[in-house]
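*Asks:* no FASTA, just this:
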């Protein structure tokens, strides 16, 4: 078998590398080691940087071997995959697992200075300064250049990605896949607290718009899902998160009111019925029944009340939180386009809980009980009511 043409001596190759022992298929140029990889669309092969000046000869052989075997062992992407197969990951909630998978994709596909993907970098090459620069880049954004696409400034996303990376690396240390956790000691980005709570006027306008467009036939121009108006009412009146609305079942309907089963350590509470809440609940039950009995499909209805979810997809299955979020974004964008509210009045679905806590009659303790918060500090983040106090009196 032909061994190919003998390499010519290159004086700029680092002196600690034995050039005669270099593996085939790896080359040195412009201060970095690279290989040629096939173009994604079948065109000419492209350069892919795999190591820098400090790389050892054994590292270069490992890179070539990994390419030949299609192995990513030791890379950040490999660590992510192993973490997602672990028991620790399986014990997480479904929503957290979905979030972590998105974070893994965002980190693994992050373009480095040379255009290579962060997921292909060896974990042992990732240092604390590298993680710090990564957090700062996502936090303050980045303009596009020759090798890297532009990134918007997203401090919140930067911190989410950092916390996922820190947890994954910590698991890697415990599992023997990492020697250390370079994410420890990294400073997180400063986030601007935004509640995006609707003004009373904006809430009423958007709710009326949701009822108007929800009454139109499905999949017609200008229509929106009929469940959005009832969801808005329940999220506001019972001070519920979106996921808490998605997991309401027939068992949560009590004679005295709606049993709000809360997340994130909050206490459950029962919100007494009012006319709007009764209408919203009945509308969702009627919608669910129509879907389950459509065209004589005989959908298998769960016998136990706690298994009959109130909010369902068109398929009849429970609605995922991601589906509700997507539907809400399309709807609120439509409301902006139709001039129902201005851009500065845009609010989030979670902002309805802020509005509900703020509008709760009573003192801070009453609002804390209504929201199910363990601490009055948390209630303070949801209660945006401006207290009216008396002036001091001279003695």
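*Replies:* Alright, I've got the coordinates. These numbers come from a predicted model, not from an experiment.
*Asks:* make it CA atoms for all contacts and neighbour counts henceforth
*Replies:* OK.
*Asks:* center of the chain, which residue is that?
*Replies:* Nearest to the centroid of the C-alpha atoms of the chain, with distances taken as CA atoms, centre = their mean, sits residue 99, at 4.4 Å.
*Asks:* ok so that one is a helix residue?
*Replies:* Yes - counting by DSSP: H, G, I helix; E, B strand; the rest coil, residue 99 is part of a helix.
*Asks:* And it, how close does it get to residue 84?
*Replies:* Residue 99 sits 12 Å away from residue 84, going by CA to CA, to the nearest Å.
*Asks:* Same check on residue 282?
*Replies:* Distance, residue 282 to residue 84, by CA to CA: 40 Å.
*Asks:* Residue 200 now?
*Replies:* Distance of residue 200 to residue 84, given as CA to CA: 43 Å.
*Asks:* out of those two, which sits in the busier spot?
*Replies:* For residue 200 versus residue 84, neighbours defined as other CA atoms under 10 Å are more numerous around residue 84 (16 against 10).
*Asks:* For that one, which residues are in contact?
*Replies:* Residue 84 makes contacts with 90, 101, as judged by CA atoms under 8 Å, 6 or more residues apart in numbering.
*Asks:* same check, this time on residue 27
*Replies:* Listed by CA under 8 Å, 6+ apart, the contact set of residue 27 reads 33, 34, 35.
*Asks:* Out of the residues you listed, which sit inside strands?
*Replies:* 33, 34, 35 (DSSP state E).
*Asks:* residues in contact with the last one?
*Replies:* So the one you mean is residue 35. Residue 35 neighbours (CA under 8 Å, 6+ apart): 25, 26, 27, 47, 48, 49, 50.
*Asks:* is it true that the first one touches residue 37?
*Replies:* Just to be clear, that refers to residue 25. No - Residue 25 is not in contact with residue 37 according to CA atoms under 8 Å; the separation is 10.0 Å.
*Asks:* I'd say residue 353 and residue 242 touch.
*Replies:* No - in this structure residue 353 lies outside contact range of residue 242 using CA under 8 Å: 9.1 Å.
*Asks:* all helices in the stretch 151-300 of the chain, in order from the N-terminus.
*Replies:* 155-175, 200-214, 228-237, 242-246, 275-292 (DSSP state H, counting those that start in this stretch).
*Asks:* Against that first model, consider the following:
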């Protein structure tokens, strides 16, 4: 019996299939940010407790359309966007496994994403200015200038991290946008100039303290870098810092007994577009009016 148990074939589970996928050339071709997001999905899916234990350890034969639908609905109660991302990863794992004949049936077929209403929160000036004040007092030197640049230039978080010395023009800041949006230039004003100069001065100080030379090409000289490594700060690190500043802002609001409404970093782009006078679509970089309206 012991011999038979030792030599019995391993029962496929979501955990084993997911890890197998992560060892393939298909996985290695994915963007690093996508890999990180999928690894986070893997963690949340596999540690979910079901009626018979952890979902990650459940034999693949017991995965059904109904099981995935229930997982999706339950996860959506805490975060609809994460529920959809995790469903996308489950679909990717099962589709890959089915294509390579590791499973005989793909239980994700027919399972649809949750419908999510577009976020329409407008960040009030008082809420923004209060968090900006707390950010300036925090240990994360780059959070407040990132907030200001994102708001004033109507930028995404990833676009702020893309900024280099090459974006600085005499007339303003050249914004190279992602996701198909048009590049444009935001003219300098005192607030934008102050935030930009702060990042440049701090960046230069960090490199000087580390005795680390500046990259020769302007497009390689990132403006927001890590004090610990001297390298470009990664998106996940900036998100973590923003999260901690948000928590500190909530605590400060409670201590001062003021009402403060939290907002996301992407809300700053929405606020920037809403507060823009003139052609909002041109300022936002959106190619269509429908994109800008959302």
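*Replies:* Thanks, I have it. On a predicted model such as this, the values are computed, not experimentally measured, just so you know.
*Asks:* Now the TM-score, please.
*Replies:* After superposition, the two chains reach a TM-score of 0.89 (TM-score structural alignment, normalised by the length of structure 2), with 291 aligned residues with a CA RMSD of 2.4 Å.
*Asks:* which of the ones in strands among the contacts of residue 27 of structure 1 lies closest to residue 318 of structure 1?
*Replies:* Nearest to residue 318 of structure 1 out of these is residue 35 (CA to CA; 48.3 Å).
*Asks:* Residue 237 of structure 1 pairs with which position in structure 2?
*Replies:* Counting by TM-score structural alignment, residue 237 of structure 1 lines up with residue 152 in structure 2.
*Asks:* no no, residue 278 of structure 1
*Replies:* The equivalent of residue 278 of structure 1 in structure 2 is residue 193 (alignment by TM-score structural alignment).
*Asks:* burial count for its match?
*Replies:* Look at residue 193 of structure 2: counted by other CA under 10 Å, it has 14 neighbours.
*Asks:* got the contact list for it?
*Replies:* Residue 193 of structure 2 neighbours (CA under 8 Å, 6+ apart): none.
*Asks:* ok, it to residue 224 of structure 2 distance?
*Replies:* 15 Å.
*Asks:* Return the residue of structure 1 aligned against residue 221 of structure 2.
*Replies:* In structure 1, residue 221 of structure 2 lines up with residue 308, judged by TM-score structural alignment.
*Asks:* Run a quick neighbour tally on its match.
*Replies:* When neighbours are defined as other CA under 10 Å, residue 308 of structure 1 has 19 of them.
*Asks:* next one: residue 227 of structure 2
*Replies:* Residue 227 of structure 2: 18 surrounding residues under other CA under 10 Å.
*Asks:* Burial check on the residue nearest to it when sequence neighbours are not counted, number of neighbours?
*Replies:* Computed as CA to CA, 6 or more residues apart in numbering, the closest residue to residue 227 of structure 2 that is not its neighbour in sequence is residue 206, at 5.9 Å. Using other CA under 10 Å, residue 206 of structure 2 has 18 neighbouring residues.
*Asks:* intersection of neighbour lists for residue 353 and residue 242 of structure 1?
*Replies:* residue 235.
*Asks:* Look up how far residue 221 of structure 2 lies from residue 212 of structure 2.
*Replies:* Applying CA to CA to residue 212 of structure 2 and residue 221 of structure 2 gives a distance of 12 Å.
*Asks:* With residue 134 of structure 2 instead?
*Replies:* Taking CA to CA, one finds residue 134 of structure 2 at 28 Å from residue 221 of structure 2.
*Asks:* What of residue 280 of structure 2?
*Replies:* Distance, residue 280 of structure 2 to residue 221 of structure 2, using CA to CA: 30 Å.
*Asks:* for residue 192 of structure 2, same thing?
*Replies:* Distance from residue 192 of structure 2 to residue 221 of structure 2, by CA to CA: 19 Å.
*Asks:* do residue 25 of structure 2 as well
*Replies:* 32 Å.
*Asks:* same check, this time on residue 67 of structure 2
*Replies:* Taking CA to CA, one finds residue 67 of structure 2 at 49 Å from residue 221 of structure 2.
*Asks:* residues contacting the equivalent of residue 91 of structure 2 over in structure 1?
*Replies:* Matched by TM-score structural alignment, residue 91 of structure 2 corresponds to residue 166 in structure 1. The contact partners of residue 166 of structure 1, taken as CA under 8 Å, 6+ apart, are 181, 182, 183, 184.
*Asks:* Kindly recompute the last result at 10 Å.
*Replies:* Counting by CA atoms under 10 Å, 6 or more residues apart in numbering, residue 166 of structure 1 touches 131, 160, 172, 181, 182, 183, 184, 185, 186.
*Asks:* what number of residues lie near the second one?
*Replies:* Neighbour count of residue 160 of structure 1, defined by other CA under 10 Å: 17.
*Asks:* before we move on, what about the third one?
*Replies:* Residue 172 of structure 1 has 20 neighbouring residues, counting by other CA under 10 Å.
*Asks:* The fourth one now?
*Replies:* Number of residues near residue 181 of structure 1 (other CA under 10 Å) recorded here: 21.
*Asks:* That one corresponds to which position in structure 2?
*Replies:* Under the alignment (TM-score structural alignment), residue 181 of structure 1 maps onto residue 106 of structure 2.
*Asks:* Great, nothing more from me.
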